Structures are given as structure tokens and as C-alpha cells.
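S.K.: Here is my input; please provide its structure:
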Amino acid sequence: MSKKINILGVDDKPENLLALEAVLEDLNINLIKASSGEEALECLLRVDCALILMDVMMPGLGGYETAKLIRSREKSRQIPIIFITAINPEQEHVFKGYDCGGVDYLFKPIVAEVLRNKVSIFVELFQQRKRLKDKAQELQIANDHISMQQQELCQSEVRFRTAFEQSFQFMAILDPAGRVIELNKLAQKLCGIYTGSLVGQFLWNICWVGQDDENMKLRRAIDRAAEGECICDEATFTDIKGSTRFLYRSVSPVKDESGKVVYITVQGHDITDKVIAENEKRNLEILLQQAQKMEALGALAGGIAHDFNNVLSVIIGNADLAVNSCDRSSPQLQFLNRIHEAGRKARELVKQILSFSRQAEIEKVVLQPSQVLVESIKLLRSSIPTTIEIVQDIDPQCGAILADPTQYHQIIMNLCTNAFHAMEEKGGKLMIGLCREDVDYRYYHDLGLKPGGYAHLIVEDNGYGIDKEHLEKIFDPYFTTKEKGKGTGMGLAIVHGIVKGHGGVIHVDRKDNEGTAFHVYLPLVNREGDQKEEPLDVLSYGSEHILLVDDEEPLLEMVKNMLELMGYQVTSCISSRDALHVFEQSPDTFDLVITDQTMPGMTGFELAGKILSIRTGMPIVLCTGYSPNISRKSIAALGIKELVLKPLALDEFSNVIRRAIDQAD
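M.R.: Below you'll find the model as predicted:
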């Protein structure tokens, strides 16, 4: 078994040193522990070490101060130092560490595999430097005793040549000025473009011909090594096949007994696969972070929706009550109608928020896309600067589609927002069109469209356009070319998903630096008569007895007034437990139960289950502002007749109540 190589670990926390020892125990090294900078300096007087793992923040002598003292000593100045820190990896901290003699940084929490790999490399480099130094000493002795040790010298040369040529690393031996003395086969491959003799040439002139930045970086490292410094860094270069490669290298001085630099060794190995793997891991972490953001947004949207829908219920409901109690000739009626309309728009806004965060049920209805488009443009005009002109070409008779109104609005807003960002800097023209497109089999080959009629939406801008190499990625989740803060890369991915979910196709046309046009095709339906809208003042009345349950008093009072306006007899309860007690006393008295879902002590769903266990078939209407665990399928399975999503206007509410009662008769 080979002799263990010493590594010095410096940290004022014993548990951190024990953790380092546990991670590195299988590397055949001896971890010497020092709890302070002072103790580390004392250890280095007694023990030779291949590497120092140094904590930055320590009482007394900190990591940077200790590193400076280590570098000031002849015996220890060549020992590589890796700083370990929990502070933010800001440039000023990193540069300070390098100025103090550090060769690398590890940031807490430390990834065990990264630590083992880095330590293994430095241990291996230490061993190789020691072998090269020993070899240089052997050669010097051989020069003094050449006649007596000729055979041993030859054998030594064979061993050296075998290790040198068969090494898996790039290896070069230079004179102190940086001229090539020896290159192994891997090193010669890096100089494959250069023609002529390699020996005697400056390494930075022959290594990567035409890659000036990397060669200048190599020259600076060799110059520092000529002054006695050890340098470890990474190089990025293009190989003879045109592929980008990554090389981890060390540039080290070899000194004679007097301390004079007699050779410089350059060693390195290809870490391209490792870099690619780390980049892939980093990208996956970014995707995970984005997914977590979306999850958090969904939770936030749900909370907002629940509270805001309760507020909107009071606003819309009281506006309905005021309209119905107001004389039709009253000048106040127009103001009440505006309140009611604003409440409806706010309700649609909440639906958009829930749709974006994937928290809302998709409800496809037959709709006129031209109407949604006109309303969306009104909203868009107020949110983008006047430097962008909006040009409309909308055919109101293009036909009807079967779609979720909120999601169709989302398609429009996302595409128009992207167009706005493309023209934000210089202004421009945003062209929005809608027409009927009757396609035949030719379109199937071009766009994948089946023959038939389509509502063709066009959103076109004259901004900076989309680069050709990005065209295939624009619908990928989280792909974005926008600067940080301008987008998450989810907009077009969501649009693509919505269009596909509605049986349509989205296509993009681009011109270099001349703008972009998105084309959305959604199939038309011949069911325009299915879309029925009842006027606001058409109410369904009744005289039945209703048990009303809600834990918010303003909402409870407003709904009670609504029901009494429709002619119903109402018993109201402000808690689910009170309501259950009232129902248990006289279950046959009531014709309908209307209950809120989110209540303390007992939810509406739980209350409904207890009521149905007392009286099977009891008509129940469950109301909710937002409940992710409640769906129409789950309430139907329990036996609840209707699910009402707040806020609901008076006319809609009256029809739901009447339908629930009549179905039970």
C-alpha cells in the first residue's frame, strides 16, 4: 500500500474537519487537522503537505492572513491552497483569495464528489511534481557520476519515457523562458495545426494556433511559474475538428537545490465531459427552480382567488340587488350597471390568474373569437406605450370556435406581449388580424391542418425578429432570449399547449431583422346557436325554504337578501356547525341547502356529507371562491346537485337555485 499523502485541513469548527475527513477517507490520504491559522503555521513547520483546505472565516488569524504567511515561507509557499467559505461568491472575495495565494474556491455547502475530485487532482499533481523533482535530481547525480551509473540512467530514462508518453494527461517540460523541451503525445496533438519543429518553440506560440486569448492566458501562467509560483486553471479551446474542449491544467516550477527554477512543467487533462455534465446539471436545477416558482405562483393565485372572489361576490351581489330595487328611469342605474360590469371584468381577471397558474378548470364554450379579440386589444392598448401602433384587421363574421374564453384571451395577450417586447426599444407596428381560413389537403403537408374551416389569428410585429438557430426552441418551456426580468420563457410554451389542447396549430414566420408573425389556427364549429346569454334582469323565482350557510357575515347577508328578493324563505347560519344543528332539528323543513365551502371547523363539503347522511337526496348547492380539492366530479360523487364558483351574478344564481330544486322534485 502506498504511503499516505498529508493534507492540511484548517477550520475552527471540529465538526467541519470531521466532515472533511469522512468525505476524503477513501483517497489514501492523511488529513492533518488544525483549528486555527496559528496551529496551521506550526504544523507546516513539521509536516510536508500536498494541499491545504483552508476555511476563510476564523477567529484570530483568518484564512486570507494565514495564506499570506504560508506563501511568505520558503518551505510552504508552493503548497496549493483551496479556500472553503460560506460567504457569497462575489468577485471581490474570490479575487482577494487569489491575491493571498489561493488556487481554488469551494463554497459551502460542499458537494462531496466535487471535493474528492479536486483533492484527487492536487494529490496526483503533488505526486507527479515530486517524481519530476526526483527525476531532475537523479539526472543531476547522473551527470556527476555518469561513468558509474550509465546503466541506471538508461533504465530511468525508459521509465520516465514510458510514464511521460503513456500518461493520460497533456504534459510538457519547458525551460524557464517557456520554450519546449519535451512534449508527450497528447501535448503534441494540441499542437497539431502547427507545422515545423516543436522543440525550442515557445509553448504559447504553437499550442492553439489562432486562439490568441487562450495562448496569452497560457503565457501569463508560464511567466508566473518562472517566478516560482504554482498555477492551476482551466483552458477552453477549439480542437482541429472544430469542437470546443475544456482542459484542467497546472503550471509548476521545478527548482534545483539552490531554489533556482530550472524547468517548468505544464500538465493537464481533458474535462470536457465533466463540464458538459455540470452544465446539464445546472440547467436541470434552473428548470427545477422555475417549476418551484410556478408552484408557488399557483398557491398564491389560489389564496388571492379565494379572498378576492368573496369580495367580488359582495360587490356584484349588492350591485344586482341595487339594480333590482332601483327604478328603471333612475339616473343612478347607469352607475350601478358600471359597478356590475367592473365586477364581472374583475371576475374574469381572477380566472385568467388561475388559468395561468394551472389552477382553473378548463370550460370550453362556443364563442366568437372576434369579440374576445376586440376586448383583449382594449386591455392591451392601455398597457403598451404609444410608440407602438396597433393595426387591426378583424373579421367579425369569421365564425365561432369551441374554446375556453380565458385561455383564448391568454393566447392573444401572450403573443401580443412578445411582439411588444420585440419593439419596445425603437417602437413599431403591431398588426393583429382575424379571418376565416378554409383549408384543403395542401395545408396538411405544410402545417399539419386537417381540411375544414379555421379561425386564423395573426399577430405580427416589425421588431428585431427571431434568430434562425432559436426558431426550433421558441416553444420549449423556460427557453427565452430576453434579458433577466423580461420573461420566464413560459409564455410561448403555454400558448403552444393551449392551441394543441383546442385541436389547433400554431405556426411562426420570421424574416431576418424584419419582425415575426405568429399564425394560430383553431377549428370553427357550426353551433353558434348553442351560445345563449340571458339578459341581466331575467330572474327565476320561487317560494321554497332555503338553509343558507356562510362564515362571512357581509356575504351571508347579501345572499340572504338576494334569495328573499327572488321570493324564497331563508334561514341563515354563520357557521357550519350551527347549520348542521338547525338541520338535525327539522330536516324535512328545508327544500334546499346553500353552503360555502371554506369555513372553520367543518367545510361545506363535509357539511354536505353529514346532511345527506341524515336526508338522502337533499338538494345542496356548494359555493366556493377557490378550492383546489373540489371539482364537479367529486361533488357529483357525493350527491351535491350544483357547484357554484364565486362570484356569481344574480340572474345566474337564480337559475342555479331553480335548477337544483326542480331536479329534486
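
S.K.: rest of the way, CA atoms for contacts and neighbours
M.R.: Fine.

S.K.: need the longest helix for the protein.
M.R.: What stands out as the longest helix in the chain, according to DSSP state H, is helix 272-324.

S.K.: Can you mark which positions in the helix or strand just after it are buried?
M.R.: Downstream of helix 272-324, the first helix or strand assigned by DSSP states H and E is helix 333-356. Buried positions in helix 333-356, judged by neighbour count with 16 or more other Cα atoms under 10 Å: 333, 336-337, 339-340, 343-344, 346-347, 350-356.

S.K.: how close does the residue nearest to Q169 when sequence neighbours are not counted sit to Y248?
M.R.: Using Cα to Cα, 6 or more residues apart in numbering and skipping the chain neighbours, the partner closest in space to Q169 is H269 (4.7 Å). Separation of H269 from Y248 (Cα to Cα, to the nearest Å): 6 Å.

S.K.: Could you do E533 as well?
M.R.: According to Cα to Cα, E533 and Y248 sit 71 Å apart.

S.K.: Another for comparison:
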Amino acid sequence: MPATISLKIIVVTMVVLLLTLMGSALGTGMLFSKEYARALESRALAIGQSLESQLNRLLNLNIPLQDLSGFENQCKAVVDRFEGISYAMVVEPEGRILFHSTPAKHGRSLDVPVELKTALGDNRPWVRRVGPFYEAIIPIFNGMVDYQGTLHIGFPVESINAKIRGLLISSSIIGMIIALYSVLVLFLSLQSMVTRPLKSLIALMQAIREKRSEIQSSKIITRKDEIGQLTAVFDGLMQELNTSRSEVEKHAGHLETLVTRRTEQLRHANHELLEEVKERHEAEKRFRELFENAPVMYVITQNQPGGPIVTNCNGLFTATIGYERDQIIGSKLGNFYTHESRKQMLLEGGYERALEGTFISEERQLLTREGRVVDTLLQAVPQSDSSGRIIGTRAMFLDVTDRRKSESEKKELLARLQRAEKLESLGVLAGGVAHDLNNILSGIVSYPELLLMQLPDDSPLRKPMLTIQKAGDKAAEIVQDLLTLARRSVSTRQVININDIILDYLSSPEHAKLLSFHPNLCIDIHLDQQLLNISGSPIHIRKTIMNLVSNAAEAQTDGGQIIITTYNHNFDLPQMGYEQIREGDFVALEISDQGCGIPKEDLERIFEPFYTKKVMGRSGTGLGMAVVWGTVQDHQGYIDVRSQPDEGTTVVIYFPVTRMPRTRNQDAIPVSQYTGDGQTILIVDDIKEQREIAASILQRLNYASASVSSGEEAIAYLQSHAADLILLDMIMGQGMDGLETYRKILEIRPGQKVIIASGYAETERVKQLQKLGAGQYIKKPYTIEAIGMAVKNELDSSSIRTGEVQG
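M.R.: The predicted structure follows:
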């Protein structure tokens, strides 16, 4: 059962009354006990002073206190006569009991406190508590001068306490009666003034809560106190509530209509919102797909004091850089640039211009995790937040590495083309000079050989003639260098091993002469014993080795080391060096030195004819590296040059290998094996000296000869004369050349035997001529053995060539 307000008020009131009454009773008891104790003390003091007066009278008679007999009876009489007095006794100053109302206690000793002695010495009475008693102590003096002892009157503490308990019990009973009466009156008053009106209000409130229509007014309570005021306020609230209820019921239908309409509007708006969210999700999905699958590297950055920080990037950027996305995001964008691109970004303010929106496409180099450099084209625009504040950039990197590589290769090809064209033009010039020199040298080279065949061994002219022959041979070598440069020299190929040519050169007089100029030079060779063979010209390969060793020696004027190395090498893929090298198997010839090196600006010109920085007259004519280039090109090889100033130079030449066995060296052929039997040889050459030289050699070899100076003369001659063999010059200054002449000859002399002679290399027109039936090709200047063997072999050929005549 819940506690009511009246019950709570009654309980509180009762507690307050009880506490008040108990406090009042307690205070009254304490006050009474104090007054009663004070009265006992006064009474005890009065009795004690009465006894003390009797003792003083006796002491004034000069009777000592010890001699007063029968005084204990007086003490006992005092105890018997006065109610509440427990004992009386006389104590000497030393504390011994002299007289006591109880005789058994005579002679006992007491402890006299110092403060008591002080008080008694001042002739002041003293009250103290001793155990269950209060003592009134009066000092005894003889004639008010001599202190004789003390008189003690004792009354029990319990008598005071008993009085106090009785008083408290009486006060408590009276207080309980008063409290019960007060509670009864208060209860009846609260029932009438508080409980009943509140119950009426509670009933009305309950009816309001239950929404009963029979709610009645509470004006039956007409009091003017707080309850009445509360009732009046509640009546006002009731009227307002009834009015509000009617208004609420009136507007309820309208509100339901509005709610229904608004609900439909919200449902439609919610549907549109869901459609918009769906479209945004689709747009975000398309954007993410476009972002991730974009053909360019896409990076979003945020501006920070230490530099732009990557906040997002697409898959192509992570795949190109080689880092995971979580390793990239949060890092500085500059961390993925090369040092040069970071420097460019800082110096040119590229990021600041991107934030301002003035950035134009620029080149940047990215550095991958593996250290590979990626050339890119960068475009960047500002990135703003929802408030329009610029917070970073959106950057797109287009990988242009392949394009740059293609442009670089194109530049390299163009440079090689220009270099080849330049060498070709110089080669044409050198070829023309060589052709003229060949004609001049023919007499110097050929006549000494003819004269030596006619001179006895002890002739004094033999030595000068040998000197002339050697000089002619050296001049012919220079001409051959020019022809090699022009790529017009006769290409006599055979299967060779470069190791043999290297060893042959190192034991040659030319190499010994080189070492005489460079006595402090050390040459180390590392030759692969399993080196494969190549197909080529031993003379030109030897010349190439000699030129490269000579250059290496000249680069080390104070002595040094030259390392000659050979090895087999395979390229699985095309390689780019000084020029592009195709894939395949190659024999590598590597010659390196520790000399002064070649500056970068000179490296592109080292193969130009007559371009040299060596000592002229000692080391050559300036054709050495040009001859090397021409030899390499003639052998379908490749050359790579690596050089650094003050660090030395390394030249590597790659020759295509052949699987054919090595060609054996042939011994000198005796003249008797290529002498003739008087056959007629028609010499066709536009140079008179060449005709005379050839005629002299052929006559010496027992052949008959006839000479003409042009193709037209040759045709005219053959129309009326026969020739067993024609020695046909390939290039003639006037009229028809060798090919056209042979075509005309075949028209009148089908199957006519012909050998071709020229100072140039084998050309396409020479090949066409041989397809028509022409025989061996020999080079100028002539040697007896070369022209003799060519003529002999062609004449001994049993087949009659019937080449197709081409107009």
C-alpha cells in the first residue's frame, strides 16, 4: 500500500515531536541533576563546616586533634542523622585517617593530590569524586593558623543518578501522551483539510487520463487556502483541456488528410532520392572504372607544406611504378620522380603553377621501384574541395618512353645515315683517286717483277729493283686502303680464324716497328681456344687489327697496356651500341687500352677519312679507322666503341661466324704451271700503260696478245679476228663499259671466254657480266701470278659459256 501525504506528514510530525520531547526531558533531567548535585554538595559542605566548627572549638582549647576521643561517634551520628550522607572522616595532613564513621577504616592512609594540598593550604573547601562518591573536603586549622588536617563528608553518586532516572521517565511518559494527542489532532485535521481535497483532484486526473467523458468540475472545493488555489488552477486547466480536446478532435480529420498527403509526397521524394542515389552510385562506379582503367597514369595530390602528398592513384600508375597502392598513398609525389625531375619541379615551380591553373604539359621522368626511368608527359589541373578552396591537383602522366625511344632510335638512324652518306661521299672521292693511282702504280708494281725475272741473281740492279718493287707494294697498300674505304676493293674471302691473324700480326715486322716507337708498351692477349671461324679477307682483317693496335699505342705515349681479347658471343635480341647489332652468333675481337680516351665530341668523327690526332708521318695517313669501318661493313659485321677521357678506350668488333672448315694456306705456284702455249689474248683497256703492262706479262708467259683501247674497237677487232681469251677492263672512260662490251661480243662471238680486270671491288654490273658467261675477276695492279693463273684457268675450262644475250 503506497504511503499517503497525510501519513507522511503524521510520521514526520510524530518524529519531530518525539525528538523535541526527548530533548526537552533530557535537558530538564540534566539540569535537575546538576541542581540536585549542587544541593547535596552544599548540604555536605554545611555539615562539614558544622563539624569543622566543633573541631575548631576543641582545638582552640589546645587539645591536639589526635587526643580528641569519641569524635568518630560524632561522625557516625552525622551519617545516621542526615539522609544521603554515606560517610564522614578526619584525615591528617599526611593522609592517615584519624576518625571515620566506620571504625574499621581508622588508621588507613589516603593519597592526597598536589592540587588538593594547594587548595587546602589556601583554606578553601574542595569537592571531588572518589569512586562512587562525591566528597566535600574542608580544611581544619588550629586558631586559623596551623593546618591540622581535613574533614571529608561523602555522599553517593547513585542517589543523584536515581533522581535523574526518575525524572527522565516521568518526562518521557508525559511527552508520549502529548505526542499521541498531537498526532491524533493532526491526523484529523489533515484528513479534513488535505487528504479529501487531494483525493478529489486525483480522481479528476485519473478520469482525464482515462479520457472519460463524464469529467466533472472540481469547484466543490471552495476553500481559499493553497488547496483551494490548486483546485482553481486545476479547474482552469480542465476548461482549457476540454476546449483543446474539442479543437484537436475538430482538426484531427484535417491533420490526417495532411499527413496522408505529405506521406505520399515523402514517398515520391524518397523514390526520386533513391533513384538519384542509384544514379550517383552508377556514376561513381563508372568514374572508378574510368579512373582505374584509364590509359594514362592518374594521380590526385593534396597540398602540404613539405610538398604535394598523393591521396589517390589509379592502377596503371601503381603497375608502372611497381609499388602497392597503400605504399604510394600518403607519400610525397616527388619521391617517385628522378632527381632531375624533382629539381625541375622545384626550380620551375611546376606544382605552384598547377595550383594556379596555369600549368602546361611538361616532361617528367618517373623512377620505378626497380630503378627504371619512365619518360612521361605530365598535365595537371587544380583540385578543389566542396567549398571551392583549392587543396591540391589532379595530374595525368602519359608514358612516352617508347615514343622517346623511337625518336632516339630515329635520331640515331639519321645520324648513322648521315655518317654513312658522309663516308660514302668521301669513299667516292677516295675511290676516284685510287683508280687513277692504280693506273699510275701499275708500271711501278708490274715492271719490277718482269725485270727481276730477267735479271741474274748477282746483278747489281736487283737490289734497286727490289726497293722499287717494295715501294710500289706499299703505295699499292695505300691504294687498297682507299678502295676499302670506297668499298671497291676486290673481296677475296676465305674461312679464317682471327686468332691466327692476331698471332701472325704480333710476329710481323710492322708490329716490331710499332714496339720500337713504344718500348714501354705491354700487350696482353686473351684468345679463346674454342673461337669459331669467320668468312672474310685475311689481308683486311690483319689491316684492321694493325690499325686498332697502332691507335691504342698512340693513346699511351708514356707506355701502358693493350689487351687483345677474342671470344664467341651470341645476341638473343638486337643490341644498341655505337650502331645497332642484329641477333645471331658472332666472333668478338676486343682491343682495349688505358690511354687518354676519346672525347665525346670526337667519338662521332673517328671513322672519317684523314681525321686523326696522331703524329703524321709516324703512325699513318689518317685512313686507319676509316679502313676499319670499311672492313667491318664489308664483312657484314658491327663495331662498338666505348671510351671515357683519361680512362681509356675499348673497341669491340663483331664478325658473323661460319660453320665451314678453315681454308688451308696455299704455297707459291711455280711459273711453269701457268705459262701458255701461244694462245691469243685480246687486251681491252682504255689506259695505255695498263695495256702495255698486261701485254708484257702475257708475252713473258708465252702468250700472244693484241690490245685495243675501247669496247667499240674490241668489237671491230673480233669481227675480223679471233681471240682465245679477252682480258676486259670493267670501267673505261669513253664509250661502253665492260658489261655493254661483253653483251655486244656475245652477239658476234657466242661463248667467247672473258676474264674481268679492275681496280674496284666487285659490283652489281660485274655480277651481271659473270651471269652472261664471264670468268674470273682479277684486281689491279696486276701481278704475274694473279694474271697467269686467271688466264690459265679460264683457257683450261672445257665448257663453252653460252650466256644469254641481254639487250
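
S.K.: Superposed, how do the two chains score by TM?
M.R.: With the length set by TM-score structural alignment, normalised by the length of the first structure, the two chains reach a TM-score of 0.51; 441 aligned residues with a Cα RMSD of 5.7 Å.

S.K.: ok so, going back, which position in the second structure aligns with the residue nearest to Q169 of the first structure?
M.R.: H269 of the first structure maps onto M396 in the second structure when the alignment is built from TM-score structural alignment.

S.K.: which residues touch the helix or strand that contains that match?
M.R.: Element membership for M396 of the second structure, per DSSP H and E: strand 390-399. The contact list for strand 390-399 of the second structure, computed with Cα atoms under 8 Å, 6 or more residues apart in numbering, reads 296-303, 308, 354-355, 374-385.

S.K.: how about S643 of the second structure, what's its match in the first structure?
M.R.: Looks like S643 of the second structure aligns to K482 there (TM-score structural alignment).

S.K.: On the three-state scheme, that match is what?
M.R.: coil (DSSP: H, G, I helix; E, B strand; the rest coil).

S.K.: re the thing from before, tell me the gap between the strand holding M396 of the second structure and the middle of its chain.
M.R.: 19 Å (Cα atoms, centre = their mean, to the nearest Å).

S.K.: Ok, stretch 447-463 of the first structure next?
M.R.: Its chain's average C-alpha position is 30 Å from that of stretch 447-463 of the first structure, according to Cα atoms, centre = their mean.

S.K.: Could you tell me the end-to-end distance of that stretch?
M.R.: 24 Å.

S.K.: Same check on stretch 164-182 of the first structure?
M.R.: 9 Å.

S.K.: what sits up against that stretch?
M.R.: 183-187, 198-203, 219, 222-223, 226, 261-270.

S.K.: Narrow those residues to just the buried residues.
M.R.: Counted by 16+ other Cα under 10 Å, the contacts of stretch 164-182 of the first structure give 183-187, 198, 201-203, 219, 222-223, 226, 261, 263-270 as buried.

S.K.: Not counting sequence-adjacent ones, nearest residue to the aligned partner of L718 of the second structure in the first structure?
M.R.: Matched to the first structure by TM-score structural alignment, L718 of the second structure sits across from F583. Once flanking residues are discounted, F583 of the first structure sits nearest to I611: 7.5 Å by Cα to Cα, 6+ apart.

S.K.: now L21 of the second structure
M.R.: Here the residue nearest L21 of the second structure, using Cα to Cα, 6+ apart, is G175, at 5.5 Å.

S.K.: Might you calculate how far the strand or helix carrying the one you found sits from the centre of the chain?
M.R.: For G175 of the second structure, the enclosing helix or strand under DSSP H and E is helix 157-190. A distance of 95 Å separates the centroid of the chain from that of helix 157-190 of the second structure, by Cα atoms, centre = their mean.

S.K.: What residues in the first structure pair up with the helix or strand following that helix?
M.R.: Counting by DSSP H and E, the next helix or strand C-terminal to helix 157-190 of the second structure is helix 196-209. Mapped onto the first structure using TM-score structural alignment, helix 196-209 of the second structure spans no residues at all.

S.K.: Now helix 196-209 of the second structure: buried residues?
M.R.: Neighbour counts using 16+ other Cα under 10 Å place 197-198, 201, 204, 208 of helix 196-209 of the second structure among the buried residues.

S.K.: Ok, stretch 32-51 of the second structure next?
M.R.: 32-33, 36-37, 40-41, 43-45, 47-49, 51.

S.K.: the helices in the stretch 701-807 of the second structure, which residues?
M.R.: 711-720, 738-748, 764-771, 784-796 (DSSP state H, counting those that start in this stretch).

S.K.: for these, which one sits closest to K410 of the second structure?
M.R.: Counting by Cα to Cα, K410 of the second structure lies closest to helix 764-771 out of the helices of the stretch 701-807 of the second structure; the figure is 29.5 Å.

S.K.: could you say what helices and strands the closest one packs with?
M.R.: Counting by 3 or more Cα pairs under 8 Å, 6 or more residues apart in numbering; DSSP states H and E, the packing neighbours recorded for helix 764-771 of the second structure are helix 738-748.

S.K.: Quick one: distance of the strand or helix carrying Q127 of the first structure to the chain centre.
M.R.: Assigned by DSSP H and E, Q127 of the first structure falls within helix 112-144. Remark: helix 112-144 of the first structure is offset 43 Å from the chain centroid, using Cα atoms, centre = their mean.

S.K.: what span of the second structure lines up against it?
M.R.: Residues of the second structure offer no counterpart to helix 112-144 of the first structure, counting by TM-score structural alignment.

S.K.: Which elements pack onto that helix?
M.R.: Taking 3+ Cα pairs under 8 Å, 6+ apart as contact, the helices and strands that helix 112-144 of the first structure lies on are helix 14-24, strand 51-55, helix 150-166, strand 244-255.

S.K.: what angle do that helix and helix 150-166 make?
M.R.: Interaxial angle, helix 112-144 of the first structure versus helix 150-166 (axes from the mean of the first three to the mean of the last three Cα atoms, to 10 degrees): 150 degrees.

S.K.: returning to that earlier point: which residues touch the residue nearest to F583 of the first structure?
M.R.: 580, 583, 618.

S.K.: neighbours around the closest residue to the last one other than its chain neighbours, how many?
M.R.: Yep, that's M618 of the first structure we're talking about. Nearest non-adjacent residue to M618 of the first structure, counting by Cα to Cα, 6+ apart: L612, 6.1 Å away. Residues within reach of L612 of the first structure, counting by other Cα atoms under 10 Å, total 16.
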